[in-house]
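> generate a structure from the sequence data that follows.
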Amino acid sequence: MWNGIDLVLPPACAGCGMAGLRWCSDCQMRVDVIRGPVCEICGLPQNSSGICSFCQKEKPAYRALRSWSVFADPVQEALHRLKYRRDMALGDSLAAQMADFLFGLQWPIDIMIPVPLGKDRLRERGYNQAGLIARPLAMAAGLEYVPQGLTRQRETRSQVGLTQKERRENVRGAFMASAGRVEGRTVLLMDDVATTGSTLSSSAEALYSSGAKEVYALTVARALSQHGLVNV
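Now for the predicted structure:
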């Protein structure tokens, strides 16, 4: 999708900035892919299979969440460049890296929906970083891409630095789904980083309320200190 831009502005590695490739071989080797065992529900890496203590205490609304990588460099640097430095071509690069991971999950997905930004933040940034990853990933997986399937009906505070409880309260009731687009369908929610999973769970609640058959969630990265304060 971005080949024309790359001809004018030669690409640099998302992780280290080396000119010539979106992902250099060294950075590809440094990606800390999450391979398990993980919590069967939230995908949190743990020592054995099963359901983690957090999900036993309070089960998320989504059926399952998985993340491709630990939120650490080079993926952390790539996501910050995509999100804050307008390096929008990285959406395609990250989607290409994640395609095999998604195929391996073998989830029975009908449609893919990115977690939406609020109107103010979308106007300020100019794009939804989750959508820049979700669209090419949906295309690679042969899934229908439905960005209008979920909207943020009120502005929320940034989740950066909030505790698990604060994050959950911050996004409670923040989303609204389109019944005409999601009713009876199995949805894959896409976001950049999972921290506590509160945003994804609140999004899933809205989708189920509008008739979604099942909701799965996928993120590029997972912040492993997710139950404390995290700068993501």
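
> can we go C-alpha only for contacts and neighbour counts from here?
Fine.

> so the spatially most central residue of the chain: helix, strand or coil?
Residue closest to the average C-alpha location in the chain (C-alpha atoms, centre = their mean): Asp191, at 1.9 Å. Following DSSP: H, G, I helix; E, B strand; the rest coil, Asp191 is assigned to strand.

> what sits against Ser93?
22-23 (C-alpha atoms under 8 Å, 6 or more residues apart in numbering).

> that one belongs to a helix?
Yes - per three-state DSSP, Ser93 lies within a helix segment.

> distance of Pro45 from Thr163?
Going from Pro45 to Thr163 by C-alpha to C-alpha, to the nearest Å gives 20 Å.

> structure for this one too, so we can compare:
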Amino acid sequence: MMGLRRMAQCLGLLERRCAHCLAPFEARRDEAFCPACQPQLAPYTGAACPRCGLPVPPGDAADAPSVPCGRCGEAPPPWTDFLSYGLYTGALRDCLLRLKFSGELWLAGPLGSLMARRLQELRPNLIPPDVVLAVPQHPAHLRERGYNQAHELAAALCRELRLPLTRRLLRRVRRVLPQAGLDAAQRQANVRDSFAALPAGLAGARCWLVDDVLTTGSTARAACHALLAAGAARVDMLVLARTPLR
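Here you go, the predicted structure:
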């Protein structure tokens, strides 16, 4: 007698398309990526700055666990803890670009799940936060694009971890130039005073701030400063991808 799994195979019920390459593959558990793409989407486990996730050059790898990068050493970021899933390269970058610019919002689910699982692996005894927020877009930018990819990722992360997501405690109050193409100093000046946070709901709160990509960290720093100024006790920064600066 044909087994249930074999019957499902024959009926095509186990077939799923990979979220990255879109090739069909036999579904196992809740996998979103095919066996060929999974290694390309594995988390970054190399040496990195403990404060911002910047990959450490091979010659400096021995110092990575405790020594921050040059920028974080000179100007420590305002967040307490930092976690990034992977580097903004290859398959992870491809998926993020599709989510961000092609409107493929369904990708937020599998990408957010990657973040959640990595967080559970690296912080198994982590105390849940009081507030989870995504780095917001300016209302005009949000109207143009129709969605905020950071919010979509944060929503997927919260679904996986069974946490509520807060929307209105952090706002963009000034529209800025696109950060792409700006150097670190220009990025910092571009986002200065561009966020405002509401004290109600933040006083003494432990917050997670979620974003899709961290490059120089200027946007994340500005948003984090706004939360702390509104009374948050601490902010932990969670990003899907870290740009490996040249």
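
> related to what we said a few turns ago, so for Pro45 and Thr163 of the first structure, which sits in the more crowded spot?
Pro45 (20 against 17; other C-alpha atoms under 10 Å).

> corresponding residue for the more buried one in the second structure?
Using TM-score structural alignment, the equivalent of Pro45 of the first structure in the second structure is Pro55.

> next one: the nearest residue to that match once chain neighbours are set aside from Gln38 of the second structure, what distance?
Among residues not flanking Pro55 of the second structure along the chain, Ala48 sits closest, at 4.1 Å (C-alpha to C-alpha, 6 or more residues apart in numbering). Using C-alpha to C-alpha, one obtains 22 Å as the distance from Ala48 of the second structure to Gln38 of the second structure.

> same check, this time on Phe195 of the second structure
Phe195 of the second structure is 37 Å from Gln38 of the second structure, by C-alpha to C-alpha.

> and the two? Which one has more around it.
Legend: neighbour count by other C-alpha under 10 Å for Phe195 of the second structure and Gln38, higher for Phe195 (23 against 15).

> what about that one, distance to Thr80 of the second structure?
19 Å.

> check Arg246 of the second structure too.
Arg246 of the second structure is 25 Å from Thr80 of the second structure, by C-alpha to C-alpha.

> between the two, point out the one with more neighbours.
Using other C-alpha under 10 Å as the criterion, Arg246 of the second structure and Thr80 rank with Thr80 on top: 15 against 3.

> counterpart of the more buried one in the first structure?
By TM-score structural alignment, Thr80 of the second structure lines up with Arg63.

> might you report the residue contacts of its match?
Contacts of Arg63 of the first structure by C-alpha under 8 Å, 6+ apart are 41, 214-217.

> filter these down to just the ones in helices.
Taking DSSP state H, every one of the contacts of Arg63 of the first structure sits outside helices.

> just the helices in the first structure please.
3-8, 25-30, 53-57, 75-84, 90-105, 119-125, 129-141, 164-171, 179-182, 198-209.

> out of these, which gets nearest to Leu150 of the first structure?
helix 198-209 (7.5 Å; C-alpha to C-alpha).

> against the second structure, where does that closest one fall?
Counting by TM-score structural alignment, helix 198-209 of the first structure falls onto residues 218-229 of the second structure.

> repeat that for stretch 75-86 of the first structure.
With TM-score structural alignment as the criterion, stretch 75-86 of the first structure aligns to 92-103.

> ok, now stretch 126-141 of the first structure?
With TM-score structural alignment as the criterion, stretch 126-141 of the first structure aligns to 146-161.
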